[in-house]
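Trainee: give the three-dimensional model of this entry:
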Amino acid sequence: MKPTRRTVLLAGAAAALVPSPPATAAPRAAAATRPYASYWYPDSLPSGSPGPGITWRSLKSWRAETDPDLAFNASSVPLTARFTPAPANATARAGQARIQSLVSFGPTAGNPSQGSATADYYALTHWAYIDELVFWGGSSGEGLILAPNAPIVDAAHRHGVPVLGNVFLPPVAYGGQLRWTRDLVQRDAAGRHPLAERLVAVAEAHGFDGWFVNAETGGGDTALGADMLSFLRELKSRAAAKGQRVTWYDAMTVNGTVSWQGALNGQNEPFFRTSDDMFVDFRWSANSLVSSASRAEQLGRSRYELWAGVDVEAAGWNPTVRWDAIVPADRAHIASIGLYRPEWTRNHLPADQRGPAAFHAADDRFWTGRSLDPSRPDGTDPWRAPAVSVADRSTVTSVPFASTFNTGHGLRWYEDGKVTSDAPWNHLGLQDRLPSRRWAVHTEGSRPAVTFDFEDAWRGGSSVLVDGVLSAPALVELYATRLPLTADTVVELTHRTDSGPVRVELAVATAEPGTPGGTPPYTYYPVTSGGTWRTTAVRLTGLTGTVRAIGVRLTAADGTPVRWRLGGLAVRTASRTPAAPSGLRVSAASGGDLRLVWNPAPGEVRQYTLHRVLPDGTRRFLGGTCQRAYFASGLKPEQGERAARFELRAVGELYTSSAPVTLTHPW
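Mentor: You can find the predicted model right below:
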């Protein structure tokens, strides 16, 4: 692998990483430090001193019960099952190639546990095409083993995507030292590998789904290769017992040397047999992928357990990729796709133009293709977007279901259409389950633009905006579903017409289209529209069985341009109010920086929201999280205020909020 392929993540953290003591009920027992995503060396640490903002830690010494940041870093959303609806187009296939995505969401050190005060973030939303997400990163100067932070895991799990932590043993050119490889595979007196047990314990405590093992430090020998294979077998055995996964990167060979094969062959087959799947290095060829697929099947394994690496870090959708070698259009797919660093869609934008709207425009182009409509792919587009070859998936299978189309970042925070914080933010854990097909529009006339919009929202940071001339009715697909229908089923739309008279209809189908890319057999229900936010409840009269698809149909009254906004969608039988959390307390404080912890609310909870109550009674949104702890920073007393007042609420699936639990903290 060439050095230019990887961004070396060294230093540059914004704040020091000083571990804080465990949370206690005493409010001012300790200083409040910002929690960050965890990272370690296997055992021995580098010589010298760490750079600014970096903390050197040994994984061998880690224990969940003494980790002061675990409450901030542990995912709370279980991995959700998903299904595959009829494909959005005739070329997308189910049951063949899958997609693995290797993403660096931030630096190794200084990656905040629970989001930050900027909208400039890789807010991945096209989960429907991804089967495995790798939390990429690590460096010789910071740490080599990375646990993904909780918001990413929560968002991925909500969409049915497993997330792997990363074990990166760097090439010598990047500062890799062979002693770290030996540390990883060390044995105890009984011949076991203690670091295998530690890795599985970390994944279990943090709530993610396993490990991506990338051993690229050269200089090893056959003995080290044998130790690595033994370590991997123990890791896989322990991981499988906990429902976790292990992916191997095509780098180290069985003789202990590093030699990227670009294929499944005798040099790496034992590692593949010991893992759930393998990332095939970028050196693959059309012939090597065919032989690799054949070899996998001879082993009784699926060819789609091989990820053919596609490097998009430097040029995104611009490089020439030999797509027919991976996902040919005229025969069965050869292998799966391993996308290396698709966060290019954010990183290639100029720093002063990375607003969320610009990012999503690029990200939609990357995942959907030049047509920006997965039901109508552009056959002349040289970039074969994932939506062209891979069928989308959905997790919308139970009632109640609700979405406010929150992408996990925004320029402001809205509640009931009102701004309750004017600060930009990101927190992927607050992301809703989002439409998988963005954006499939069926019309005989001109196609309007459909986008996530960040200039207004009903709740969270974004809404869906349909903008353009409607020369004929336009049906916008929203969700593929498997929702059981009863006599009490109600669908609620929260929407607003910004300009142009438009007729709005809810579209509901209880069957799928007869052919891929076809329009489901919808039944249409009129919805009252207007120039202010309104919530309309629709009973699905005349329908029985299972709701398979939900959309909206818009018809312009007089052919004038239309701007119509969708802020929320809910499918329910009855409204539910969650129980309140309890025990809200300050576990550590440093001036205006507070670590807040609480006891979780009983029953099902989507997330928690924290507000500050100002002296005039105004409620200001401070943040939200799916965890039972939150770090609030930079708080200042209002004029004449002697104590800060906080309210914490549990939020249910339908966005109903519990009664508040309150806290007063003296300045």
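Trainee: use CA for all of it now, contacts and neighbours both
Mentor: OK.
Trainee: okay, buried residues for stretch 185-201 please.
Mentor: By neighbour count on 16 or more other Cα atoms under 10 Å, the buried set for stretch 185-201 is Val185, Gln186, Arg187, His193, Pro194, Leu195, Ala196, Glu197, Arg198, Leu199, Val200, Ala201.
Trainee: same check, this time on stretch 202-214
Mentor: 202-214.
Trainee: can you check stretch 625-635 too?
Mentor: Thr625, Cys626, Gln627, Arg628, Ala629, Tyr630, Phe631, Ala632, Ser633.
Trainee: ditto for stretch 58-68
Mentor: Neighbour-count burial for stretch 58-68 flags Leu59, Lys60, Trp62, Asp67 (criterion: 16+ other Cα under 10 Å).
Trainee: ok, Ser113 touching Ala37?
Mentor: Yes: applying Cα atoms under 8 Å as the test, Ser113 and Ala37 come out as touching, 5.0 Å apart.
Trainee: shared neighbours of those two, which are they?
Mentor: Taking Cα atoms under 8 Å, 6 or more residues apart in numbering as the criterion, Ser113 and Ala37 both touch Asn73, Asn149.
Trainee: the structure of the following sequence is requested for comparison with the preceding one:
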Amino acid sequence: MDRKDRKDRQGRMDRRTFLGMLGAAGVTIGLAGPVGPFALPASAAADPAPGRAPHQPFMHGYDAASLKSWTPQSDRWAKYFRSRVPLATRIAPFAATQANPDLETGAQLMNLSYDYDNSFFTAYKYNDVYARRLLRFWQYTDLYGSWHGMPVDGSPTDEPDHGLINLPNPGYTDAAHRNGAKSLGCWFWPRNGEFADYLEQRADGSFPVADKLIEMAEYFGFDGYFINQEAETAPADAAKLMEMLKYLRTQAPEGFHVQWYDTIMVNGKLDYQNQLNDSNAPWIQDGDTPVNNSLFANYWMPDDAQVEKSVETAKKLGLDPYDVVFHGTENEKYGYNPPYDTRLVFPEGKPARTSWALFGSHFAWDRYPDRENPDAQPAVFQRERRYWSGPNEDPTRTGRTEYVPWPNEDDGKPRDADNHKKWDGVARYITERSVIGAFPFVTRFNTGHGRAFFLDGEKASSREWNNASIQDLLPTWQFWTRSDGTPVTVDYDYTRAYDGGSSLRLSGELGPENATTVRLFKTALDVGGDERLSVTFLTGRAGAESGLEVGLLFADDPERFEWLPAGRAEGAGWTTAVRRLDAYKGRTIAAVGVRVSAAKLGEYALNIGELALLGGSAERPQAPAGFAVDQVHVAEDGKTAEVFLSWQLKGQGVWYYDIHRELPDGQRESVGRIYDEVYYVKSLARAGTEGTTRLQLVAVSPDGTRSAPASADVRWS
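Mentor: Down below sits the predicted model:
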């Protein structure tokens, strides 16, 4: 049987398997693999959403009727699911500071993945659970696609009716934008209803659904859509869909991105091509008319002929293969050991042939059996590092250490899916990116969730939480360590933090023979002369020599760090050391790292709570205006309340807003943090029998300077 026959047979199997799994409710959703789509468990759809508060906003999907009639005012929770963080600009590549200086920078990465937990009725921007998936490796992603599936608003939990469209989680969009990555919503067909209902065209040639897709993306703050038309489509509907997508492309704003999954032909037949070729190219460019921006090629990739065909077809269209072709790898089902070799896209020692698409990078969390146990999260984090940074958990030492090729046919059954030694690591093929191109730069190593919340080094709340929206810029390299001996261990610490939920901890046996350097951030910071470096650290021992130095690596001498010692701990708590940078005026900081050392061998532990590169004098932001309590829903026992807050969002000069409460003993308790103009408090605890709880809202500037507070009162009766 030749390759074409094998491909056609697999395509038919995809279709048959898919329809069998779909069911009348359209609950099971998946992306096609060589033997059919991977379906989400049916139990997920029937989940009655335990833990959801009675008035807690959650996201939903959109069918034809709700798309055509959509307005922000009619969508009952729309204002609570907006991303307000603008898309950051990434700095120019600089090979000298790359983990692999020889790795070329052209290939892009699409990461099609779900967000926190993929639950259909618990899709929140933030919530009160620590053990949830948070992506810590945005530096390799160019496009993030939200693979989720959501029931339409009002759909029953036992037989949910999913919409064609689900929006990306705005918390993830905020994190993506902060790191310079675009965030895409998801289109998935088949669903209940008639597809023709989505294709309505007005007399003036416009398409109501296309117009609403653009309007919704602009309102909710994301950057386009991933389109998975994964079902046989009537020829007339396929032709009208092509027309609608052309219209969408002409009407969309600059930078809007629509990616097409390798599914139907122009006549509507479902036939995975596993490449860009003449048969599916019209979905990217029909003659001279642009349609979709890029193609996510299906995974069936037995040799490099298909990849070369994609390159040839893109060039024939006058397009850059890196811009329009993303060959896919399926990790959700196959984990670290997918059946088709990534080296077909990235031949060893040669430039990448096309860009790369990942499906299911969430497997590192989702496929871990104890994933919802807070104490088991370090193992989940390790799985994630092995996926992105390679089996050695170091982006400078990537590459599989064990590999047995799959048989020619993929039978759909995972093989050794948890064996990280069979996976090269994303960092082997995709260069790290950074947005740190201007002062100030401040990070607290806050990953976006925690077992408590800290302010100024003190625990300000003992509650668990997750909020990807407030994730800091995390280290570019996780983790690039060097030592003449055994380096100390580097990891996030959720038991101690200076601000947020986590800090960076360096620990292990340390002595004169194994001083350890940790390269942390890729930057392009031009020093004008009045800048300063600030590092906040914790040793736990008053007066102890920290052994900590912060290193600056300059573009004009990228092989040698300039080291600035942090000095001694001022007490048993957090110490902040500040060093001026005027000696480096006129130079460009290309990377930042730290080094720890000890005069004699012994156990060592140090937490870094904040690392900041600051400009001139700090400007205090104005106190927020319009802070108000919009709704209060007191629980029957009178001890807790759900609270809806709002204020006027200041577009520039604010990094985020902090919400606190005043306790009767004078202490402050953290209630929430967000960059938005609204906030939902899930469970405000009443202090005794107090009749009023005073909340304070503080604006925080990009350099960490805090405004005077604005106040609003929650009344318990």
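Trainee: superposed, how do the two chains score by TM?
Mentor: Superposed pair, TM-score by TM-score structural alignment, normalised by the length of structure 1: 0.90. Supporting alignment: 627 aligned residues with a Cα RMSD of 2.2 Å.
Trainee: tell me the two of the buried residues of stretch 202-214 of structure 1 that are most distant?
Mentor: Ala205 and Asn214 (22.1 Å; Cα to Cα).
Trainee: if we can go back for a sec, which of the buried residues of stretch 58-68 of structure 1 lies closest to Val508 of structure 1?
Mentor: Comparing the buried residues of stretch 58-68 of structure 1 against Val508 of structure 1 with Cα to Cα picks out Asp67 as the nearest, at 48.2 Å.
Trainee: that closest one pairs with which position in structure 2?
Mentor: Aligning on TM-score structural alignment places Asp67 of structure 1 opposite Asp75 in structure 2.
Trainee: if I look at its match, how far off is Val380 of structure 2?
Mentor: Asp75 of structure 2 is 36 Å from Val380 of structure 2, where distance means Cα to Cα, to the nearest Å.
Trainee: Tyr494 of structure 2 now?
Mentor: 14 Å.
Trainee: now do Val311 of structure 2
Mentor: Taking Cα to Cα, one finds Val311 of structure 2 at 37 Å from Val380 of structure 2.
Trainee: same thing with Leu614 of structure 2?
Mentor: As judged by Cα to Cα, Leu614 of structure 2 and Val380 of structure 2 stand 34 Å apart.
Trainee: ok, now Gly255 of structure 2?
Mentor: For Gly255 of structure 2, the distance to Val380 of structure 2 - Cα to Cα - is 34 Å.
Trainee: how about Phe441 of structure 2?
Mentor: 28 Å.
Trainee: check Gln56 of structure 2 too.
Mentor: As defined by Cα to Cα, Gln56 of structure 2 lies at a distance of 28 Å from Val380 of structure 2.
Trainee: likewise for Val592 of structure 2?
Mentor: Counting by Cα to Cα, the gap from Val592 of structure 2 to Val380 of structure 2 is 27 Å.
Trainee: for the top helix by length along structure 1, buried residues please.
Mentor: The longest helix of structure 1 (DSSP state H) is helix 222-241. For helix 222-241 of structure 1, a neighbour-count test (16+ other Cα under 10 Å) marks 224-239 as buried.
Trainee: next: stretch 148-158 of structure 1.
Mentor: Quick answer for stretch 148-158 of structure 1 (16+ other Cα under 10 Å): Pro148, Asn149, Ala150, Pro151, Ile152, Val153, Asp154, Ala155, Ala156, His157, Arg158.
Trainee: then stretch 508-515 of structure 1?
Mentor: Val508, Ala509, Thr510, Glu512, Pro513.
Trainee: kindly report the same for stretch 590-599 of structure 2.
Mentor: So for stretch 590-599 of structure 2, counting by 16+ other Cα under 10 Å, buried means Ala590, Ala591, Val592, Gly593, Val594, Arg595, Val596, Ser597, Ala598.
Trainee: could you give the residue range in structure 1 aligned to it?
Mentor: The aligned range for stretch 590-599 of structure 2 in structure 1 is 548-557, by TM-score structural alignment.
Trainee: quick one: map Val103 of structure 1 onto structure 2.
Mentor: Aligned counterpart of Val103 of structure 1 in structure 2: Ser113 (TM-score structural alignment).
Trainee: thank you kindly, that will do.
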